[in-house]
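**Q** 3D, please:
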Amino acid sequence: MSSKLKTVSKAMVCLGLVATLGLGACGGGSGGSGGSGSRNRANAVETPLLKTTWQLSGIYLNPADPGALPQDAAGTVEIVFGQSTIAGISACGPIRGQVEYLIENQPARPEEATAIRFQEMDFSITDAENCIGGRAYVQEKIRTLLSGDFLIQRPGADSLALTAATTNIDAPVLRWVSR
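**A** From the prediction side, this is the model:
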């Protein structure tokens, strides 16, 4: 294929991605939102942060912790980010709250944000009969952790890592995968 045809083909694919996912979908090159470099991966289109169902896949509290969820809690916690809200469900009940997207502690558009602030979180237990064992453990961990500021990292196109923004070297991390 000629170089000109390849360029036109790439441009058409990029236009299609922009139409469906926004400008961040074409990535590449320098500039952009900054961050760790994980935002622009060659040949990988990231799942959008907003309006995607994110399923909890791991809770990492310290370096020695394998992060695996208890078997009876795997797949039981899901969240969806909105423009200023978060909604979800766990085996124990609904998850609701307010979120603010940030860059260097200043308000930012969600698709450009490098951090997120969780506020006014509500983890109501509406299914106490099902909220036992590993499910109760996970409910308690996310209830205590999902408050305050978290750094947003995208280790893969369909994964999300939220790291507590703290001065501690071993900050807790919540890992999510898109569904």
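
**Q** contacts, neighbours, all on C-alpha from now
**A** Fine.

**Q** Kindly indicate whether the residue positioned nearest the centre of the chain is helix, strand or coil.
**A** The chain has residue 160 as the residue nearest its centroid, 3.8 Å off, counting by C-alpha atoms, centre = their mean. Going by DSSP: H, G, I helix; E, B strand; the rest coil, the secondary structure assigned to residue 160 is strand.

**Q** this one next, for a side-by-side:
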Amino acid sequence: MSRRTIPLLFSGLVAGTALVACTPPHNSDITWQINEVYLDPATPASLPGDVTATMVMGGATVTGDTGCAAYQGRVKFDNLDDPHSVTFSTMRFQETQCIGAQRYFHDALVTLLDGEFAVTKTDKEMRLTKQPAGLDAPSIRLVATQ
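**A** Okay, here's the model as predicted:
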């Protein structure tokens, strides 16, 4: 083994160790189906059967589909392993031409997915409640699909 190989092997081990230390939280990369979007008591909350909206959150990013268009952005958790709050930022949504109920929920998600949310989570269900929370605060209910 030449002297050049040893530093390369060592740097590869260090890089590999860094990757292991940065593994995402145990609940990341779960595909969540968005089942309900609560804006206020007078508007429908449940997505119609023909609308499928999803969300996948990693350690620092979020991606998904509103049922009309794909989106992506940044997320910041207060605690990666047991989150009580998450902040969405730099959200980008693809342009869409959808109409009706699909467009209603697309527009609702475009409006909501920015800023801080309180997180209430079980293994199979999660609720994101817009902060600061008040009476009838907007929220999103998600169900794990995996």
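
**Q** Which position in structure 2 pairs with the residue nearest to the centre of structure 1?
**A** By TM-score structural alignment, residue 160 of structure 1 lines up with residue 126 in structure 2.

**Q** same question, residue 173 of structure 1
**A** Under TM-score structural alignment, residue 173 of structure 1 pairs with residue 139 in structure 2.

**Q** Now do the contacts for the residue nearest to the centre of structure 1.
**A** With contact taken as C-alpha atoms under 8 Å, 6 or more residues apart in numbering, residue 160 of structure 1 is in contact with 152-154, 175-177.

**Q** again, but for residue 125 of structure 1
**A** 92-94, 131.

**Q** Roughly how far does it sit from residue 166 of structure 1?
**A** Distance of residue 125 of structure 1 to residue 166 of structure 1, given as C-alpha to C-alpha, to the nearest Å: 28 Å.

**Q** Next: residue 142 of structure 1.
**A** In terms of C-alpha to C-alpha, residue 142 of structure 1 sits 16 Å off from residue 166 of structure 1.

**Q** Please say which of those two ends up with more neighbours.
**A** Just comparing residue 142 of structure 1 and residue 166: by other C-alpha atoms under 10 Å the higher neighbour count belongs to residue 142, 17 against 13.

**Q** Using the three-state scheme, assign the more buried one.
**A** helix.

**Q** Tell me which residue of structure 2 matches up with it.
**A** So, by TM-score structural alignment, residue 142 of structure 1 is matched to residue 109.

**Q** so what's its match up against?
**A** 37, 66.

**Q** how deep is residue 10 of structure 1 tucked in, by neighbour count?
**A** A count of nearby residues for residue 10 of structure 1, using other C-alpha under 10 Å, gives 13.

**Q** no no, residue 37 of structure 2
**A** 22.

**Q** That one against residue 46, yeah?
**A** Yes. If you go by C-alpha atoms under 8 Å, residue 37 of structure 2 and residue 46 touch, sitting 6.5 Å apart.

**Q** which stretches of structure 1 form helices?
**A** 3-21, 133-145 (DSSP state H).

**Q** Pick the most deeply packed of those.
**A** helix 133-145 (a mean of 17; mean count of other C-alpha atoms under 10 Å).

**Q** Mean distance between it and structure 2 after superposition?
**A** Compared with structure 2 after fitting, helix 133-145 of structure 1 deviates on average by 0.5 Å (mean C-alpha distance after the TM-score superposition for structure 1).

**Q** which residues touch the lengthiest strand in structure 1?
**A** Counting by DSSP state E, the longest strand found in structure 1 is strand 94-103. Residues from elsewhere that reach strand 94-103 of structure 1 (C-alpha under 8 Å, 6+ apart): 79, 83-89, 107-110, 112-126.

**Q** ok, of those residues, which come out buried?
**A** For the contacts of strand 94-103 of structure 1, a burial check counting by 16 or more other C-alpha atoms under 10 Å picks out 79, 85-89, 108, 110, 112-119, 121, 123-125.
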